[in-house]
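Novice: Have a look; sequence and predicted model below, questions after that.
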Amino acid sequence: MKIEILGTGCSKCKTLEENAKKAIAQIGGFHEVKKVEDIVEIMNYGVMSTPALVVDGKVKSSGKTLTSNEIIELLK
């Protein structure tokens, strides 16, 4: 599973990245986490509000910081 965190580096973006890593640690398995900070690449997803969470190329959340438990629910 490929998980991307879209954001320019703000504190909310960093928190979402940390929470995603915690969620992955809890569910186990091999999952790639990538931080995307390039504005053009973020806009290619159609995201207008960051932070955003993308799972296997599909935007699952944007504009809010999810908890690790919320992320686990999205990954199921």
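Specialist: Happy to help now that I have it.

Novice: contacts and neighbour counts: CA atoms only from here.
Specialist: OK.

Novice: ok, which stretches of the chain are strands?
Specialist: 2-6, 32-36, 52-55, 58-62 (DSSP state E).

Novice: structure B:
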Amino acid sequence: MNDIKILGTGCAKCLAMTQVVEVVLNENNIEATVEKVEDIVKIMNFNVMSTPALVVNGTIAIKGKVPTKEEVLEVLNR
């Protein structure tokens, strides 16, 4: 099971990333825990300066943009 964290302060792009990730998980029957991290101090602990960011199993996979469904699926299949 993947451990997914979505880093962002709740902006429109952060919400869009959350929606894309949830759609990919549902469409592909992928089990994962999804946590939204909105605390700026916790986000900075990942050394991320541009949000939104997608962290999969402790590794920053995508940052600074809203990914496509294909990009998210590729990251989850690594």
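Specialist: Arrived safely. Computed from a prediction, not measured in an experiment: that's the story for all the values here.

Novice: Generate a markdown table for the strands of the first structure, with mean neighbour count as supplementary columns.
Specialist: Formatted as a markdown table, those follow (neighbours: other Cα atoms under 10 Å):
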| stretch | mean neighbour count |
| --- | --- |
| strand 2-6 | 22 |
| strand 32-36 | 15 |
| strand 52-55 | 22 |
| strand 58-62 | 16 |
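
Novice: Let me know which of those is the nearest to Glu73 of the first structure.
Specialist: Nearest of the strands of the first structure to Glu73 of the first structure, taken as Cα to Cα: strand 58-62 at 10.8 Å.

Novice: Give the other helices and strands that the closest one contacts.
Specialist: strand 52-55 (3 or more Cα pairs under 8 Å, 6 or more residues apart in numbering; DSSP states H and E).

Novice: Quick one: the strands of the first structure as a markdown table, columns for distance to Glu70 of the first structure too.
Specialist: Below are the strands of the first structure laid out as a markdown table (distance: least, Cα to Cα, whole Å):
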| stretch | distance to Glu70 of the first structure |
| --- | --- |
| strand 2-6 | 14 |
| strand 32-36 | 16 |
| strand 52-55 | 11 |
| strand 58-62 | 10 |
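
Novice: No more questions from me, cheers.
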